[in-house]
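[1] give me a 3D structure for the following:
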Amino acid sequence: MNIAVYPGSFDPITNGHLNIIERASTIFDEVVVGILVNPDKKGLFSIEERVELIKRVTSHIPNVRVESFSGLLVDFMKNNNIKVIVKGLRAVSDFEYEFQMSLMNKKLSQDIETLFMMTSAEYSFLSSSSVKQVAAFGGCIKGLVPDEIIQDIMSKFCD
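    So this is what the prediction gives:
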């Protein structure tokens, strides 16, 4: 079985993330969305909430599995028999960082490959950070994130 992991924090998942997941699901038998648990960062959403949100917005894609993990990505991959990392790129600036990460992962595990996918042009400006900033100031996030999670995001900023 040809399995890939699409790792990230997804805090929150954006339409750009979803675009990469949907496209990767047409290439691989299974795509595992791997949500990194970073104990040093306090996210907008808990890990459990992120898993639930991503499961909700990917429920229409039968070959997508959502899991959280902590520690090294290469260890998660070994434990799940995954050989390919999918990384989305928005711009050249993303490539430099992601290229360094791919080299580090290759150093840690020789049998791992990284596949870079360019995001669709309509999402090239989009990041979880920008979504949070717009939402924090009461701006409209429609079209930036899947419709079914807009209320979940906005409720984080309402008292």
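[2] going forward, measure contacts between C-alpha atoms and count neighbours the same way
    OK.
[3] what's stretch 136-144 in contact with?
    Counting by Cα atoms under 8 Å, 6 or more residues apart in numbering, the neighbours of stretch 136-144 from elsewhere in the structure are 14-16, 123, 126, 131, 134-135, 150, 154, 157.
[4] so of the residues you listed, which ones are in helices?
    15-16, 131, 134-135, 150, 154 (DSSP state H).
[5] just give the number of residues close to residue 27.
    Here the number of neighbours of residue 27 (other Cα atoms under 10 Å) works out to 12.
[6] from residue 42, how far off is it?
    Shown here: residue 27 relative to residue 42, a distance of 33 Å by Cα to Cα, to the nearest Å.
[7] repeat for residue 77
    From residue 77 over to residue 42 the distance is 25 Å, taken as Cα to Cα.
[8] more neighbours, these two?
    The neighbour comparison of residue 77 against residue 42 (other Cα under 10 Å) goes to residue 77, with 20 against 8.
[9] here is a second sequence; please produce its structure as well for comparison:
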Amino acid sequence: MKRAVFPGSFDPITLGHVDIVKRALPLFDEIIIAIGVNADKKYLFSLEERLQFIETTFASEKSIKVKTYTGLTAVFCETEKAQFILRGLRNTTDFNYEQAIAQTNFEMTGIETVFLVSTPGVSNISSTIVRDVLRNKGNASSLVPKAVITSKK
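    Model prediction:
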């Protein structure tokens, strides 16, 4: 079974994340969307809310699982018997950042990272921008799945 982990904080999940996952579905038998938990980070949405947003967004996709984890992504992949890490790239800045992480993960565990380039319609979206829009009561409906918009925040 080809299993990939798509890690992130998903605070919140965006249409850019959804784009990457949907386009990756034909490549893998199973994709685990893995919400990383960092006790030092201040999140806009609780872990429970982020989990619910993702589960709701992908409710009809049986090959998608949603889990949470702490610690190193590569170690989580080993625990889940995932052979691949899935990452989305919006631009060259993302690539430069992700390349070193991918190489380190491979050196540590032999787990390959698969990069998908975002489609142009969502390449401008980042969780940071979305959080700013939401904190300032802006309309984020073109940036996030419906599950995020229908939440209380």
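[10] give me the buried subset of the contacts of stretch 136-144 of the first structure.
    For these, a neighbour count by 16 or more other Cα atoms under 10 Å gives the buried set as 14-16, 123, 126, 131, 135, 150, 154.
[11] and those, which is closest to residue 70 of the first structure?
    residue 14 (21.6 Å; Cα to Cα).
[12] residue contacts, the closest one?
    Shown in contact with residue 14 of the first structure (Cα under 8 Å, 6+ apart): 126-128, 131, 144-146.
[13] hmm, try it at 7 Å
    The contact partners of residue 14 of the first structure, by Cα atoms under 7 Å, 6 or more residues apart in numbering, come to 128, 144-146.
[14] I'd like to know which of those is nearest to residue 59 of the first structure.
    Nearest member of those to residue 59 of the first structure, counting by Cα to Cα, is residue 146, at 12.2 Å.
[15] which residue in the second structure aligns with that closest one?
    In the second structure, the residue equivalent to residue 146 of the first structure is residue 145, according to TM-score structural alignment.
[16] picking that back up, what is the most widely separated pair among the contacts of stretch 136-144 of the first structure?
    Between any two of these, the greatest separation by Cα to Cα is 23.5 Å, found for 123 and 157.
[17] just the strands in the first structure please.
    With DSSP state E applied, the first structure shows strands at 3-8, 30-36, 64-69, 84-89, 113-118, listed in chain order.
[18] give me the contacts around the lengthiest helix in the second structure.
    Longest helix in the second structure, counting residues (DSSP H): helix 92-109. The set of residues external to helix 92-109 of the second structure that reach it, using Cα under 7 Å, 6+ apart, is 74, 89, 111-113.
[19] contacting residues around residue 11 of the second structure?
    Contacts of residue 11 of the second structure by Cα under 7 Å, 6+ apart are 43-45, 50, 127.
[20] quick one: contacts for residue 13 of the first structure?
    Shown in contact with residue 13 of the first structure (Cα under 7 Å, 6+ apart): 54, 128, 145.
[21] please list all residues in contact with the nearest residue to residue 118 of the second structure once chain neighbours are set aside.
    What sits nearest to residue 118 of the second structure in space, not counting adjacent residues and going by Cα to Cα, 6 or more residues apart in numbering, is residue 90, at 5.3 Å. If you count contacts by Cα under 7 Å, 6+ apart, residue 90 of the second structure has them with 117-118, 123.
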